[in-house]
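# take this sequence and fold it.
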Amino acid sequence: MLAALAPCRAEFALRDGDRVSLGDSITTAQLYDRIIENYTLLRFPKLRVQFFNAGKGGDTAAGGLARLERDVFARKATVAIMVFGTNDIGWGVKADEEHRQKYFAGIRGIVEERNR
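The predicted structure follows:
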């Protein structure tokens, strides 16, 4: 989706510096990350962007929050791409309100920690 929207914008969201992807096994597989990285390198070849994969298979938003300092902040990340949700709801098996609220709490926690 980023690739589809970026050409429409006057200014690209990424800047020179380090970038991190934080997420679950979908991030670990490097599919979404690789699409964003390849698009960035091809569309903006002079932009010095370094991508790190901080994905962890089976992780949840709460797990991402727990390792935020070690895997994102300690690496001096300036952008974090969050990919969570699939494991939070057990591939749809645990899509009840309790699991949804745990997911939202984890995402809110990550955003709040970033804004400190």
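
# every contact and neighbour count from this point should use C-alpha atoms.
Noted.

# let me know how buried Gly64 is, in neighbour terms.
25 (other C-alpha atoms under 10 Å).

# pull out the buried residues from the longest helix that the chain contains.
Looking across the chain with DSSP state H, the single longest helix is helix 97-115. Buried residues in helix 97-115, counted by 16 or more other C-alpha atoms under 10 Å: Lys102, Tyr103, Gly106, Ile107, Gly109, Ile110.

# please give the structure of this sequence too, so both can be compared:
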Amino acid sequence: MIGTFKQIAAAVIATVLLALNAHAQDAAEGQRLFQQRCGACHQIDSTRNGVGPHLQGVIGRAAGSVDGFRYSSAMQGSGITRDAVQLDTYLTNPGALVKGTRMTQRFPKVDERKAIIDFLATR
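Prediction:
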């Protein structure tokens, strides 16, 4: 009985460690993709706004709420709170979710969106 418990505990721990490692790899890939595809418009390491608003703390934040950034009225009135599911939908096709948004960049690949979102969740 104790041997079985130890085997189950070891399997659970191994599964958790693999999941954490996969998440870390996704976040690292997300950082690369962010710098490549988003970094020209958005800051992540500072709260300075550029062409787009900074994205520090974007998960859990109301869309259109960064002080000092001039959002479209569509984004300000969207009523969206950013979470992983909502960001996935938004990054797939921003204009379909928020008609009138100024963001036009789309991310058609599921794995790229997931990696970017995992990275944003670490900031």
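
# any idea what the TM-score comes out to?
Taking TM-score structural alignment, normalised by the length of the first structure as the basis, the two superposed chains have a TM-score of 0.28; 63 aligned residues with a C-alpha RMSD of 4.9 Å.

# returning to what we had before: take the buried residues of helix 97-115 of the first structure and write them to JSON lines, including distance to Arg70 of the first structure.
Output for the buried residues of helix 97-115 of the first structure, formatted as JSON lines (distance: C-alpha to C-alpha, whole Å):
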{"residue": "Lys102", "distance to Arg70 of the first structure": "21"}
{"residue": "Tyr103", "distance to Arg70 of the first structure": "20"}
{"residue": "Gly106", "distance to Arg70 of the first structure": "16"}
{"residue": "Ile107", "distance to Arg70 of the first structure": "17"}
{"residue": "Gly109", "distance to Arg70 of the first structure": "15"}
{"residue": "Ile110", "distance to Arg70 of the first structure": "13"}
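
# between those, which is nearest Glu69 of the first structure?
If you rank the buried residues of helix 97-115 of the first structure by distance to Glu69 of the first structure using C-alpha to C-alpha, Ile110 comes first, at 10.1 Å.

# identify the residue nearest the closest one in space, chain neighbours excluded?
Leu65 (5.3 Å; C-alpha to C-alpha, 6 or more residues apart in numbering).

# list the residues that contact the one you found.
Shown in contact with Leu65 of the first structure (C-alpha atoms under 8 Å, 6 or more residues apart in numbering): Gly106, Ile107, Gly109, Ile110.

# mind running it again at 10 Å?
By C-alpha atoms under 10 Å, 6 or more residues apart in numbering, the contact set of Leu65 of the first structure is Leu22, Gly23, Asp71, Ala105, Gly106, Ile107, Arg108, Gly109, Ile110, Val111, Glu112, Glu113.

# if I look at it, how far off is Leu2 of the first structure?
As judged by C-alpha to C-alpha, to the nearest Å, Leu65 of the first structure and Leu2 of the first structure stand 24 Å apart.

# ok, Gly23 of the first structure next?
Remark: distance between Gly23 of the first structure and Leu2 of the first structure (C-alpha to C-alpha) = 17 Å.

# looking at the two, which is more packed in?
Neighbour count, other C-alpha under 10 Å: between Gly23 of the first structure and Leu2, Gly23 has more, with 26 against 12.

# can you give me the helices in the second structure?
Listed in chain order (using DSSP H), the helices of the second structure are 2-37, 73-76, 84-92, 94-97, 110-121.
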